[in-house]
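Asker: Based on what follows, work out the 3D shape:
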Amino acid sequence: METPFPPFDPHGHEKEEDARGPRLREIPLRLMIPNIITILAICAGLTGVRLAFENRYELAVGMVLVAAFLDGIDGRIARLMKATSKFGAQMDSLADIVNFGVAPALVLYVFLLDQARSIGWIAALIYAIAAGLRLARFNVMDERQQKASWQSEYFVGVPAPAGALVVLLPVYLGFLGMAPTKGFAYAAAAYTVVIGLLLVSRLPVWSGKSGGSRVRRDLVLPLMLAVVLYVALLMSFTWEVLALTVVAYLCTLPFGAHSWKKKYGTLTVESVPADLHGEQPREDDFDRGL
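Answerer: The predicted structure is shown next:
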């Protein structure tokens, strides 16, 4: 009768590879660095939630922004170090939903939306779920082997990292002295729902990643000085600069849609006739990408 176990050798003669056991493959340290950054981003996002429950709101928002920053650079560092992997991609996706969806929603709810009771919680849920759907759509579109040329110029809907920065605008205003009244809480709940809808919308949003972007030589130094000035102001007047940044970003959305309409003759991505190279999107491209 056959058994699933190997026959017993009373003399203890074993093959050399069986005695040693399975050989563990060594992994270069550079492959671990992006994953470590991703883990630190998750830790920062969850720590921001804890700080919010402890009523240390400024630190909480700071940790959420740090998490968003780390989550935004881990993929770029992986590509620069040639350390990309399927494991890292899955880790990054899990970190995205925590740092761009769950953490901002909970911090906003604890700071203000709880004043609106169930309405505030529903708004937080809508935003968190919308962020998850937005990230799932991005992953589906990013995995395609053949990508339309417009994908290097535009996002479909507001990207999740920008959504995390933008949705916290009521918190920035609260830090600037706006009282957390019930009226403000209901307005913030409506604002949160709108941002969630922008995440899952088909609004074309300029990505700024186009390889064709060029800066005139005489504008290079002024642009660098402008970046230094922005960072200096951000360090000195953090909440004022963040609030103005959010307002400025929201104001740019109509310009991105207008630019798209000028190129493709439509205001939504789903009905674009063809990309710049004449490639026709497949009928199920946007159905699979939500």
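Asker: CA only for contacts and neighbour counts going forward, please
Answerer: Noted.
Asker: Okay, strands next: where are they in the stretch 151-290 of the chain?
Answerer: 154-156, 204-206 (DSSP state E, counting those that start in this stretch).
Asker: and those as a markdown table, adding mean neighbour count and distance to residue 231?
Answerer: Listed next are the strands of the stretch 151-290 of the chain as a markdown table, based on neighbours: other C-alpha atoms under 10 Å; distance: least, C-alpha to C-alpha, whole Å:
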| stretch | mean neighbour count | distance to residue 231 |
| --- | --- | --- |
| strand 154-156 | 22 | 26 |
| strand 204-206 | 25 | 23 |
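Asker: Residue 226: which of those is closest?
Answerer: Residue 226 lies closest to strand 204-206 among the strands of the stretch 151-290 of the chain, at 20.9 Å (C-alpha to C-alpha).
Asker: Okay, residue 42 and residue 34: tell me how far apart.
Answerer: Per C-alpha to C-alpha, to the nearest Å, residue 42 is found 13 Å from residue 34.
Asker: Locate the closest residue to residue 190 other than its chain neighbours within the secondary structure: which element?
Answerer: Once flanking residues are discounted, residue 190 sits nearest to residue 123: 7.2 Å by C-alpha to C-alpha, 6 or more residues apart in numbering. Assessed by DSSP states H and E, residue 123 sits inside helix 118-142.
Asker: Check whether residue 253 really touches residue 205, as I assumed.
Answerer: Yes. At 6.3 Å, residue 253 and residue 205 qualify as touching, with contact defined as C-alpha atoms under 8 Å.
Asker: Give me the buried positions along the helix ranked longest in the chain.
Answerer: When the chain is parsed with DSSP state H, its longest helix is helix 238-264. For helix 238-264, the buried set under the neighbour-count rule, 16 or more other C-alpha atoms under 10 Å, comprises 239, 241-243, 245-246, 253, 256-261, 264.
Asker: Proceed likewise with the subsequent sequence, for comparison:
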Amino acid sequence: MKAPLHRRLPPFVPIRVLAPTVLTVLALCSGVSSIRFAFQERWEAAVIAILLASLFDLLDGRVARMIKGTTKFGAELDSLSDVICFGVAPAIILYFWTLHEVPRFGWAVTLMYCVCCALRLARFNIMDQSAAEDGTVHSHFMGMPAPAAAGLALVPFALTFHTESDYFRQPEVCAVYLAVLALMMVSRVPTLSTKHVRINRHLVLPLLVGAVILAALLASSFWATYVGLAMIYAGLLPVVAIVAMRQRQDEPPEQPAGPLE
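Answerer: Purely as a prediction, here's the structure:
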């Protein structure tokens, strides 16, 4: 007879297990806070809150792998947090910012984006679990990751903040743009993954110099630099897709299984 669950659980939790979960909770708090800022029409604060959620989301996985604190609970919590931070929050603040001016179509696109984000994360979890069981390593994502889609969804905000013009706030354009991002998340298009990227030692110093230049640009003109980074990522999408398709073509065909003896 098995002991009750509370008796089987260890009395203490290692700090290395708790640290990534704390970062995930901070990401979730930032994502939910962005919705609150949208209700208050504090648009810059809403966008920055989602960007903070992206930063915390980036750190929690890296920290978990670095200190070997990965847990099933943390993985599930991270997915639930991602749905809110990068699915619900960007769509909601875009709806209150401009999409509400085309109520039916705007709300339909908002729902579409949220649902596609949830579907994308569910598919990612299944593929990630299968890859872990098979020991396979994927050099790219299938479909656009939720944080990347959320980052691109914020580009109309950044352009408006930088130019101080309402040209990029047109509801019809933003609705179509958000619908395209939603479809990209559930598509089978290969997209950039940096999980297994390795940097040559000779490139470390130039990359550090580039990081300093990037920090200076963000400090001097944050929104323009943000738009530039988003455009670079968007420009890499077709390049990654073409490279991934060529890699598939170069792979040897699977050999048919022999007859059973």
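Asker: rewinding a little: tell me how many other residues surround the residue nearest to residue 190 of structure 1.
Answerer: Neighbours of residue 123 of structure 1 under the rule other C-alpha atoms under 10 Å: 24.
Asker: what separates the counterpart of it in structure 2 from residue 234 of structure 2, distance-wise?
Answerer: Aligned counterpart of residue 123 of structure 1 in structure 2: residue 109 (TM-score structural alignment). Distance, residue 109 of structure 2 to residue 234 of structure 2, using C-alpha to C-alpha: 21 Å.
Asker: Please apply the same query to residue 168 of structure 2.
Answerer: If you go by C-alpha to C-alpha, the gap between residue 168 of structure 2 and residue 234 of structure 2 works out to 18 Å.
Asker: same check, this time on residue 203 of structure 2
Answerer: 23 Å.
Asker: Mind jotting down where the helices sit in structure 2?
Answerer: 5-8, 15-39, 43-66, 72-83, 89-97, 103-134, 146-153, 155-163, 171-186, 204-220, 222-250.
Asker: follow-up on the earlier one: how big's the offset between the longest helix of structure 1 and structure 2?
Answerer: Overlaying structure 2 shows helix 238-264 of structure 1 at a mean distance of 1.2 Å from the equivalent residues (mean C-alpha distance after the TM-score superposition for structure 1).
Asker: Which stretch of structure 2 lines up against that helix?
Answerer: Going by TM-score structural alignment: helix 238-264 of structure 1 matches residues 222-248.
Asker: Work out the gap between that stretch and the centre of the chain.
Answerer: The chain centre lies 14 Å from the centre of stretch 222-248 of structure 2; the measure is C-alpha atoms, centre = their mean, to the nearest Å.
Asker: who are the neighbours in contact with the corresponding residue of structure 2 for residue 76 of structure 1?
Answerer: Structural alignment (TM-score structural alignment) places residue 76 of structure 1 against residue 62 in structure 2. Shown in contact with residue 62 of structure 2 (C-alpha atoms under 8 Å, 6 or more residues apart in numbering): no residues.
Asker: now residue 62 of structure 2: how far from residue 217 of structure 2?
Answerer: 25 Å.
Asker: where's residue 140 of structure 1 relative to residue 126 of structure 1, distance?
Answerer: Distance from residue 140 of structure 1 to residue 126 of structure 1, by C-alpha to C-alpha: 21 Å.
Asker: Surely residue 71 of structure 2 and residue 17 touch.
Answerer: Yes. Residue 71 of structure 2 is within contact range of residue 17, at 7.3 Å (criterion: C-alpha under 8 Å).
Asker: These two - which one has more neighbours?
Answerer: residue 17 (18 against 15).
Asker: What's the match for the more buried one in structure 1?
Answerer: So residue 17 of structure 2 corresponds to residue 31, using TM-score structural alignment.
Asker: Count the residues that sit near the nearest residue to that match once chain neighbours are set aside.
Answerer: Excluding its sequence neighbours, the residue lying closest to residue 31 of structure 1 (C-alpha to C-alpha, 6+ apart) is residue 83, at 4.7 Å. Look at residue 83 of structure 1: counted by other C-alpha under 10 Å, it has 19 neighbours.
Asker: from what I can see residue 83 of structure 1 touches residue 28, true?
Answerer: No. Look at residue 83 of structure 1 against residue 28 with C-alpha under 8 Å: they stay out of range, at 9.1 Å.
Asker: can you tell me how far the residue nearest to residue 31 of structure 1 sits from residue 30 of structure 1?
Answerer: To residue 30 of structure 1, residue 83 of structure 1 is 6 Å away according to C-alpha to C-alpha.
Asker: What of residue 22 of structure 1?
Answerer: In terms of C-alpha to C-alpha, residue 22 of structure 1 sits 24 Å off from residue 30 of structure 1.
Asker: So which of the two has more stuff around it?
Answerer: Higher neighbour count among residue 22 of structure 1 and residue 30: residue 30, with 14 against 8, using other C-alpha under 10 Å.
Asker: Structure 2: which residue goes with residue 164 of structure 1?
Answerer: Aligned partner of residue 164 of structure 1 by TM-score structural alignment: residue 150.
Asker: Test my guess that its match contacts residue 86.
Answerer: Yes. In terms of C-alpha under 8 Å, residue 150 of structure 2 counts as a neighbour of residue 86; the distance is 5.1 Å.
Asker: picking that back up, got the angle for the longest helix of structure 1 vs helix 57-80?
Answerer: 50 degrees (axes from the mean of the first three to the mean of the last three C-alpha atoms, to 10 degrees).
Asker: packing partners for helix 238-264 of structure 1?
Answerer: Packed against helix 238-264 of structure 1 by the contact rule (3 or more C-alpha pairs under 8 Å, 6 or more residues apart in numbering; DSSP states H and E) you find helix 169-175, strand 204-206, helix 220-236.
Asker: Figure out which of those is closest to residue 198 of structure 1.
Answerer: Shortest distance between residue 198 of structure 1 and those, using C-alpha to C-alpha, is found for strand 204-206: 10.0 Å.
Asker: So which bit of structure 2 is that closest one matched to?
Answerer: Mapped onto structure 2 using TM-score structural alignment, strand 204-206 of structure 1 spans residues 190-192.
Asker: Pull the residues that contact that stretch.
Answerer: 140-145, 236-237, 240-241, 244.
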